[in-house]
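K.L.:
The amino acid sequence is not available; the structure is as follows:
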């Protein structure tokens, strides 16, 4: 690990800002940060991180650049666009994408960057905003063994669990599966909370009892207790629109591999109803309201027949 390497960070959103702050607090070398939103830099107050005004300025100085962006198109633009990280005379040696994208995008970007002499790893993250703030994320990495060994110490600034999942793109495979499981678990929990309450069991009692048995889960302890129990769905958390983006990526991968993911298809319809019926931009466990109010779901949009 090069402790004096200059680290660049692009994207200071809810997760990215917390991750960049941890990097700035723990890395011995310089840390540079870029975001199009001037207000995003407030999260780095009190750290040594320095703000840069353009991606070209970042690329001219950074040895390794971490990305935390909304999705695949943004990753492609930042990496390969006309004003992106590889558009100038000097390029970073390594780009590590912490975003969630499609597997195809990760592998395509890696191939195009390799032709320019830049190594690329997909390293999407899981767990909550609080875990990001504590530096306790789970990070799933797609890279060859040599590159993984090189970047792992830097990733541990941000994550307490860093898993080498396989070659490029495999980090995204694992992350998408992780997200699909938690979205589906949250939906199933919401359904059972409504059923339990209408059958005479208070939701808090239900969660306490189930948490002591085999029905316990991360979704119960977090989404159930902290959001669905008090019926609180804050803004600036993970909204149903983001859920639908990730589910779309999962369904694309399933189609490419010939797997019919019917549970995920059903979850897509529920979260679409959540976004379309008053909870757009709110925390996605608001799906319990769709169930509680018996809101109709749109027909399935998949093209594969049963």
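P.N.:
Thanks, I have it. In this text the structure is predicted, and so the values were computed from the model without any measurement.

K.L.:
For the rest of this, base every contact and every neighbour count on C-alpha atoms.
P.N.:
Will do.

K.L.:
helix or strand right after the helix or strand where residue 147 lies?
P.N.:
Secondary-structure assignment from DSSP states H and E places residue 147 in helix 145-155. Downstream of helix 145-155, the next assigned helix or strand under DSSP H and E is strand 159-166.

K.L.:
coming back round to it: which strands or helices does the helix holding residue 147 pack on?
P.N.:
Helix 145-155 sits against strand 119-122, strand 137-142, strand 159-166, with contacts defined as 3 or more Cα pairs under 8 Å, 6 or more residues apart in numbering; DSSP states H and E.

K.L.:
Let me have those in a markdown table, extended by mean neighbour count and distance to residue 82.
P.N.:
A markdown table is the format used below for the helices and strands packed on helix 145-155 (neighbours: other Cα atoms under 10 Å; distance: least, Cα to Cα, whole Å):
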| stretch | mean neighbour count | distance to residue 82 |
| --- | --- | --- |
| strand 119-122 | 26 | 19 |
| strand 137-142 | 27 | 26 |
| strand 159-166 | 19 | 31 |
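
K.L.:
Nearest to residue 270, out of those?
P.N.:
strand 137-142 (26.8 Å; Cα to Cα).

K.L.:
Tell me which residues are up against that closest one.
P.N.:
The contact list for strand 137-142 (Cα atoms under 8 Å, 6 or more residues apart in numbering) reads 121-128, 131, 148, 155, 158-172, 174-175.

K.L.:
on that earlier part again, may I see the buried residues of the helix holding residue 147?
P.N.:
148, 151-155 (16 or more other Cα atoms under 10 Å).

K.L.:
And here is the other one:
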């Protein structure tokens, strides 16, 4: 996006936006699922043999989990795994991001490969497709040290085609890759109330669900690898559209002399109510505990929203789906990134609109 002269450039015409062993053994189950099922059977058998040891066996069943990517979302997700009694091996490209989780009891390791050498269940939470590719297939990536039967869960929001590629690469190493992007924002990540959209082998879903319910209240199986990403991309496109609409509506109402808190109250008891208005209002002073109350710091960055809308644009182009409002939202968030809003929360679109009026 251009910085200043962009007003002279009109928004473009509406655009169509731009699975160790074959992952399954005989009978349709993946071998990773078979081994986990056998372990569960033995645990249940031992429960009847020695009831007194049930609690200790339950704790022992919480084998270490690797967690890579300790940003605004990942740090809270890893903390919730610790709260549920899972030993955590953690890693992040920025060492300073590891200090808090280390103080809470996680063991910090230097690389994704080291994580894979120590844990057979790994969760990744990364900013973009290139980051995911590097963390999984790079020189010090997960797949350099991954153990057969490992379960790899990626909660990043990336191109579905990259998820499919990572699943194939993991399959070659005898591991299983599942995509499980999230929705709910930093608040839900902190409180353990995220929604997970899961794609991959259905017989692996129970094992995935065991971990994800430590971090979220809704864990939904969407279908084959990549469908979790598809659901997330659709959700975030709608979120962007509704946030822009809420910002425009609030701004218009204020210009017409309405008190913003009153207008928000009316919207939230009327047909215009949406998450952007009743949970994440973009107008400063209307709600507490949201980015608009702290100069749009924290939350979900404008850069990330622009990235997700780019994914929607690309997948829409590939599937010949018409997304006129999604395309326009993409352009708006790109302009915002070029105008100094890149590191602010995406709800800063309200502030952006106000500044546009003064130019």
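P.N.:
Good, I have the coordinates. Keep in mind that this is a model prediction, so the values were computed, not measured.

K.L.:
quick one on the thing from earlier: which one among the buried residues of helix 145-155 of structure 1 gets closest to residue 82 of structure 1?
P.N.:
Of those, the one sitting nearest to residue 82 of structure 1 (Cα to Cα) turns out to be residue 151, at 26.6 Å.

K.L.:
which residues sit in contact with the counterpart of residue 110 of structure 1 in structure 2?
P.N.:
Mapped onto structure 2 by TM-score structural alignment, residue 110 of structure 1 lines up with residue 167. Counting by Cα under 8 Å, 6+ apart, residue 167 of structure 2 touches 19, 176-178, 225.

K.L.:
Mapping onto structure 1, list which of those residues remain contacts.
P.N.:
Among the contacts of residue 167 of structure 2, the contacts conserved in structure 1 (both residues aligned by TM-score structural alignment, their matches' Cα atoms under 8 Å) are 176-178, 225.

K.L.:
got TSV for those residues, with distance to residue 47 of structure 2 too?
P.N.:
Output for those, formatted as TSV (distance: Cα to Cα, whole Å):
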residue	distance to residue 47 of structure 2
176	29
177	31
178	30
225	35
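
K.L.:
Could you pull out the helices in the stretch 101-250 of structure 2 for me?
P.N.:
Using DSSP state H, counting those that start in this stretch, the helices of the stretch 101-250 of structure 2 run over residues 112-118, 129-137, 160-172, 185-191, 205-212, 227-255.

K.L.:
quick one: the last one to helix 160-172, angle?
P.N.:
Counting by axes from the mean of the first three to the mean of the last three Cα atoms, to 10 degrees, helix 227-255 of structure 2 points 150 degrees away from the direction of helix 160-172.

K.L.:
residues in structure 1 matched by helix 227-255 of structure 2, start to end?
P.N.:
So helix 227-255 of structure 2 is aligned with residues 170-198, judged by TM-score structural alignment.

K.L.:
Can you list the buried residues in that stretch?
P.N.:
So for stretch 170-198 of structure 1, counting by 16+ other Cα under 10 Å, buried means 170-176, 179-180, 183-187, 189-194, 196.

K.L.:
cool, stretch 308-315 of structure 2 as well?
P.N.:
308-315.

K.L.:
What's the average distance for that stretch when superposed on structure 1?
P.N.:
Stretch 308-315 of structure 2: mean distance to aligned residues in structure 1 after superposition is 0.5 Å, counting by mean Cα distance after the TM-score superposition for structure 1.

K.L.:
and that stretch, which stretch of structure 1?
P.N.:
Using TM-score structural alignment, stretch 308-315 of structure 2 corresponds to residues 246-253 of structure 1.

K.L.:
So the residue sitting furthest away from the middle of structure 1: helix, strand or coil?
P.N.:
Largest separation from the mean C-alpha position in structure 1: residue 200, at 37.2 Å (Cα atoms, centre = their mean). Three-state call for residue 200 of structure 1 (DSSP: H, G, I helix; E, B strand; the rest coil): coil.

K.L.:
so how far is residue 194 of structure 1 from it?
P.N.:
10 Å (Cα to Cα, to the nearest Å).

K.L.:
Also residue 76 of structure 1?
P.N.:
Distance of residue 76 of structure 1 to residue 194 of structure 1, computed by Cα to Cα: 42 Å.

K.L.:
do residue 258 of structure 1 as well
P.N.:
Residue 258 of structure 1 is 34 Å from residue 194 of structure 1, by Cα to Cα.

K.L.:
do residue 219 of structure 1 as well
P.N.:
From residue 219 of structure 1 to residue 194 of structure 1 the distance is 15 Å (Cα to Cα).

K.L.:
so residue 137 of structure 2 touches residue 143, yeah?
P.N.:
Yes: with contact defined as Cα atoms under 8 Å, residue 137 of structure 2 and residue 143 form a contacting pair (5.8 Å).

K.L.:
Comparing these two, which shows the higher neighbour count?
P.N.:
The neighbour comparison of residue 137 of structure 2 against residue 143 (other Cα atoms under 10 Å) goes to residue 143, with 24 against 18.

K.L.:
Can you list the neighbours in contact with stretch 178-197 of structure 1?
P.N.:
126, 202-203, 206, 218-220, 223-224, 228, 243, 246-247, 250, 263-264, 267, 285, 287-288, 291-292.

K.L.:
quick one, what contacts the equivalent of residue 160 of structure 1 over in structure 2?
P.N.:
By TM-score structural alignment, residue 160 of structure 1 lines up with residue 217 in structure 2. Neighbouring residues of residue 217 of structure 2 by Cα under 8 Å, 6+ apart: 192-195.

K.L.:
now for these, which pair is the farthest apart?
P.N.:
Going by Cα to Cα, the pair spanning the contacts of residue 217 of structure 2 furthest: 192 and 195, at 9.3 Å.

K.L.:
intersection of neighbour lists for those two?
P.N.:
216-217.

K.L.:
Of all residues in structure 1, which one is nearest the centre?
P.N.:
Nearest residue to the geometric centre of structure 1 (Cα atoms, centre = their mean): residue 100, 4.9 Å.

K.L.:
Structure 2: which residue goes with that one?
P.N.:
Under TM-score structural alignment, residue 100 of structure 1 pairs with residue 157 in structure 2.

K.L.:
pretty sure its match contacts residue 132?
P.N.:
No: if you go by Cα under 8 Å, residue 157 of structure 2 and residue 132 don't touch, sitting 9.6 Å apart.
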